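In: Here you go, sequence then predicted model.
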Amino acid sequence: MCGIFSVFLPDGVVETCLREFAYQASRKQRHRGPDSTGVVAGDDFAIVQERLSIIGLVTGKQPLVSADQNLILAANGEIYNYKELAKLVSNRRGAPYCPRSDSDVILALYEEFGTECASLLWGMFGFIIYNRQTREFFVARDGLGLCSLYHGQGADGRLFVASEMKCVLSPDVTIFPPGCYMTGNALNYKIVEYYKPQWSSLNYLPFDAQELYARLQTSVCYHMNADVPIAAFLSGGLNSSILCYLITRYYKDCAPQTRLKTFTIGMEDSHDLVAARRVAQFLDTDHTEIVFRVDEAIDLLPELIWYLETYDVSTIRAAVPMYILARAARSSGYKVIISGEGANEIFGGYLYFHDAPNEEEFSLETTRRLLDCHLGDGLRANKASLAQSCELRAPFLGSPFVTYAMTINGRDRMPQQLGNSDVKVEKYILRQSFQHCLPEEIIWRQTEQFSDGVGYSYAAEITRYAKQRIAPELLATAAERFPYNTPTDAESYLYRSIFAMEYEGDRRARTGVGAPCPTSSSTRITCSTLC
């Protein structure tokens, strides 16, 4: 994971020192890649990459340039199937091809397949390719938007593309849509959707516990590919516990001398600390517990909102403990972290899914949640970890696993009755698939929001602090100060105020909105309950 930035000038626009301009603009996202900064610039373009070196530590420095010096690539993310793609390129060329890093296959695929290259990639990515000869660019983002990406146009027509909104030096800034590519030049370009999942109409596979286990195991193995040590976030919940189990199995088979490093966080009253300790003991991981206080969380809010580029309440609440976890992991020497994002979206893990009236509504809602995750949990996972120069990987969101899991019948993925009792359990088939792998109390532990699991007093204390800071008369006039997406309570007003100090303008406020709350008939729940 890295940070990328580019600026493309239209004909007639001159920047006296475009290289320096781009270098300075990209500095704001240097936390994403502190290992090195690479710049390639010409008269009408500049491309910058802030590198967090994980694969190809010596050979993978970017921007990468093609053998004929015509194509320039800056990429952010990880391409998990790059070895298979390297073989594809070799076979197509009839000559050996050895990629300099996982990102290098993007350049080779573009040379061979053009714009179709994006649909061949399995991973999380955002990248920019510039063709010196045609003076055109090709920009793409992964299907679920696991890597953040923004674009915007200046008053003089110059076009910006960057991993973070703060680097787009224009009030006209927009989230680059997931699953799309953009091609053209600064004044004449088009955005094309290449990723069009049809999960809601493909829910036909019956549940098979062995198949689900094998598919997730394969996804974990791909996500373990790195030239640096890997750790895991362990909350003691089902998702992270399953992943830690599969990683320990991976190490037994592939690296018997390696012991998994795990991190957990919570307040003194945290359920997560207790549950994670139980899992760590069961799996014999090298475990670190971090206990934090609410006043620490409050102190972090301004800097965290600057990193996150959002004012969404649930995203910010959950980001605080993840930010502290990432800081601990990085200080312990870990750049790559495995985490359990995605399982709740795929398997209906949020408690409101118990209210789904039928399998069709359930499937539609899981599809919506998954495609919107880049606005909430996906954004939080990406930016809170990279704020501490850590890359977070989510095996549940690996492309092949998502495709498989989302084609399982909705009725099988819905909450199921537990034995002969009247109790329904969410993520039932995931629990069944791993019920012999972990302690029973972990397998059947109810899903909790991350911000609840770290301590039930956490959200209440944050809300109390916000009410102390934001007077009722401020809330009464909120619509005058914030006419777009007006905050309706003290906590949302507090976050919006901090956001507005860093990011001015209506367009930037529109990029800072979190994932929408449930809307279908299956989700009879209020936003405050969900968060």
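Out: Structure received. Residues are numbered from 1 along each chain as shown.
In: CA only for contacts and neighbour counts going forward, please
Out: Will do.
In: Helices of the stretch 101-250 of the chain, residue ranges please.
Out: Applying DSSP state H, counting those that start in this stretch to the stretch 101-250 of the chain gives helices spanning 104-113, 209-223, 238-254.
In: same deal with the stretch 401-531 of the chain?
Out: 410-413, 428-433, 440-443, 450-453, 456-469, 472-476, 478-481, 490-502, 506-511, 527-530.
In: Turn the ones you listed into CSV, including distance to Ile338 and mean neighbour count.
Out: CSV is the format used below for the helices of the stretch 401-531 of the chain (distance: least, Cα to Cα, whole Å; neighbours: other Cα atoms under 10 Å):
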stretch, distance to Ile338, mean neighbour count
helix 410-413, 24, 22
helix 428-433, 18, 20
helix 440-443, 19, 16
helix 450-453, 16, 21
helix 456-469, 24, 16
helix 472-476, 40, 13
helix 478-481, 40, 14
helix 490-502, 28, 19
helix 506-511, 27, 18
helix 527-530, 25, 11
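In: Second structure for comparison follows:
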Amino acid sequence: MCGITGIFDLHERRPIDREILSRMNDIQRHRGPDGGGIHVEPGIGLAHRRLSIIDLSLGRQPLSNEDGTVWVTYNGEIYNFKELMAELSHRGHVFRTQCDTEVIVHAWEEWGEKCVHHFRGMFAFAIWDRKQETLFLARDRLGIKPLYYALLPNGQLIFGSELKALITHPHLPRQLDSLAVEDYFAFGYIPDPRTIFRYANKLAPGHTLTLRCGASKLEPRQYWDVTLEPQALGSESAIEETLIEKFREAVNIRLVADVPLGAFLSGGVDSSAVVAAMAQLSNDPVRTCSIGFSDPAFDEARYAEQVAHRYGTNHHSAQVDQDDFELINRLAGVYDEPYADSSAMPTYRVCELARQRVKVVLSGDGGDELFAGYRRYRWHLHEQRVRGILPLSMRQPLFGILGHYYPKLDWAPRIFRAKTTFQALARDPLEGYFHSVAVIPNELRHRLFSQRMRQELQGYEASQVLRNHARQAPDHPLLQVQYLDLKTYLPGDILTKVDRASMAHGLEVRVPLLDHPFVEWAGGLSPHFKYRSREGKYVFKRALRPYLSDEILYRRKMGFAVPLAAWFRGPLRERVRTAVTGQILAETGLFEMPILRHLVDQHLSGLRDYSASIWSLLMFDAFLRQAMEGESYDRNASSSISA
């Protein structure tokens, strides 16, 4: 795994500032601590930071073809590179290395923009073709690897693996994007293709961007999309057998590495399944690591140890002090833009732990989205049944009134709170699902934002993100929300969290459940095989019963939670009050400060639980402090943008 960055002149072949490119590259040193390289010629500069995994001696980048007319800088792993190398060699291409990077160069020469269809893996790369005067950017199908880009006022395009590489360029405008602010406080992250900055973008998963000298606008093109269409895949027993076969293959191709390799093991279904497959495919004991918590309500360590014992893994665990507050400021620098998933804290620590023993780990990310494992899917289906009984004209007034007057049970998980359920039922299915996943619901967000901010939004609401994706989603209520999560929550929250936390420690994470052939096969499963008898991941769990105990497969899902409500009323009490009601947030002009003070007072007094809202505000404050220290945010610039 690595970090890439570059500068491309769209107007003419002006010289590239090598010093600026070098600074952009060096700020991503954590992604590639094993070395770096730069290639510059008139109008184009490519740079790379290397984390050596395969072909340790010859895989340096940027890397070119034989005559130096095609160059690539690349972040990721192409797992079928040996097969592609054999095919391309048969077609007359000559290889100097045994690394997957060179396969990308020759695949471009052979297939052009269609090369991405041949790659099986996770990747973000940039190809410069001098003969065609073309820069080609690509991101993998599911969005495992990130890629940011921005068009500067001087006509140059800059790109990088992390937003911090772009921010390092002195000519990037730093105005905040009002729509991204709304998205952040709704989702807790900023979905593709927006970033917190108005003039910077993420290349969306499954997209490419082709740029030629003289181009006047940027038009990303989609080359792949997840398809959730039920197919006739056979009997239940045949499906279980095929599932295990395809899953084991996805794990097996991710075991290729010239460095120590291991796995995350939380004791949940997905990570345990990965470890079980690795143990059966490996001659040596699998290296596993897990994080435990001092509070038993949040601790899954005993389940991880159960799986480790069954498969004889070389297991290493550590306990995280849940008063791990020093990470709050550090996370702002890791994620570069506001990011409010508090599980980023233990994720950061488990990556730190893993890197002490291995350089590559496999994770179980993607299983919940692929096989319908989230509890919110269950409640969405229940709500849909109610919607099927009562028309919207009756539900809106009835449940709207109940949602307004029924006391909210703040001590309960969000999906069990009566007020939240009533409010969801008063909406159409898409708005109802948005309400269930929103970190801060619409009504409260509108109250938090200042009049100026509301005017800049021009009526825009973050639910539009889901509506845009829903146009391509299946009609079935379960498949629709799975599709929405695969397009938003998975790349925007889960994969972003793991990529930044792991790369902060120079650790590569591979994700077998997101192997795209496996995803395409699973997309053909009927909803009946995903959710049955109030149980998510139905067929996945059934298929795993020979390999994992029922206690692992059917226990209540815990996740990487942290006790925010208690933190904010205890050791972080004064920090919360200082940050949320302080000068930094006030000077943005984005918020109604009396509402923020009311939020804090209500939470600290124990009258209401506003921990999710307060955490979002705390991380936004941390982002602003980090940005201002690096002079990356223009507080006096207008943040407006048309909806």
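Out: Arrived safely, thanks for sending. As the structure is a prediction and not an experimental result, all values here were calculated from the model.
In: Work out the TM-score between the chains.
Out: After superposition, the two chains reach a TM-score (TM-score structural alignment, normalised by the length of the first structure) of 0.85; 487 aligned residues with a Cα RMSD of 2.7 Å.
In: Need the helices of the stretch 401-531 of the first structure in JSON lines (columns: distance to Phe347 of the first structure).
Out: As requested, those are exported to JSON lines (distance: least, Cα to Cα, whole Å):
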{"stretch": "helix 410-413", "distance to Phe347 of the first structure": "5"}
{"stretch": "helix 428-433", "distance to Phe347 of the first structure": "8"}
{"stretch": "helix 440-443", "distance to Phe347 of the first structure": "15"}
{"stretch": "helix 450-453", "distance to Phe347 of the first structure": "17"}
{"stretch": "helix 456-469", "distance to Phe347 of the first structure": "24"}
{"stretch": "helix 472-476", "distance to Phe347 of the first structure": "38"}
{"stretch": "helix 478-481", "distance to Phe347 of the first structure": "38"}
{"stretch": "helix 490-502", "distance to Phe347 of the first structure": "29"}
{"stretch": "helix 506-511", "distance to Phe347 of the first structure": "28"}
{"stretch": "helix 527-530", "distance to Phe347 of the first structure": "16"}
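In: Kindly state which of those is positioned closest to Leu159 of the first structure.
Out: With respect to Leu159 of the first structure, and counting by Cα to Cα, the nearest of these is helix 506-511 at 15.8 Å.
In: Glu249 of the second structure maps to what in the first structure?
Out: Superposed on the first structure with TM-score structural alignment, Glu249 of the second structure falls opposite Thr218.
In: ok, now Ser266 of the second structure?
Out: Going residue by residue (TM-score structural alignment), Ser266 of the second structure aligns to Ser235.
In: how far away is its match from Thr183 of the first structure?
Out: Separation of Ser235 of the first structure from Thr183 of the first structure (Cα to Cα, to the nearest Å): 42 Å.
In: Please apply the same query to Leu243 of the first structure.
Out: 38 Å.
In: again, but for Leu149 of the first structure
Out: 15 Å.
In: So for those two, which sits in the more crowded spot?
Out: Neighbours were counted for Leu149 of the first structure and for Thr183 using other Cα atoms under 10 Å; Leu149 has more, 27 against 19.
In: Trace the more buried one over to the second structure, please.
Out: By TM-score structural alignment, Leu149 of the first structure lines up with Leu147.
In: And Leu370 of the first structure, by the same measure?
Out: Aligned partner of Leu370 of the first structure by TM-score structural alignment: Leu486.
In: helix or strand right after the helix or strand hosting that match?
Out: According to DSSP states H and E, Leu486 of the second structure maps onto helix 477-487. Following helix 477-487 of the second structure in sequence order, the next helix or strand is helix 489 (DSSP H and E).
In: quick one: contacts of the longest helix seen in the first structure?
Out: Ordering each helix of the first structure by length in residues (DSSP state H) puts helix 313-331 first. Helix 313-331 of the first structure has contacts (Cα atoms under 8 Å, 6 or more residues apart in numbering) with 231, 233, 263-266, 290, 297, 300-301, 304-305, 308, 310, 335, 376-377, 380-381, 384-385, 387-390, 450-451, 454, 459, 491-492, 495, 514, 531.
In: One more pass at 7 Å, please.
Out: 263, 265, 297, 376-377, 380, 384-385, 388, 390, 450-451, 492, 531 (Cα atoms under 7 Å, 6 or more residues apart in numbering).
In: Does Pro220 of the second structure touch Thr208 like I think?
Out: Yes: judged on Cα atoms under 7 Å, Pro220 of the second structure makes contact with Thr208 at a distance of 5.6 Å.
In: So between those two, which is more surrounded?
Out: Using other Cα under 10 Å, the more surrounded residue of Pro220 of the second structure and Thr208 is Thr208, with 25 against 16.
In: The contacts of helix 313-331 of the first structure in strands, which ones?
Out: Counting by DSSP state E, the contacts of helix 313-331 of the first structure place 263, 265 in strands.
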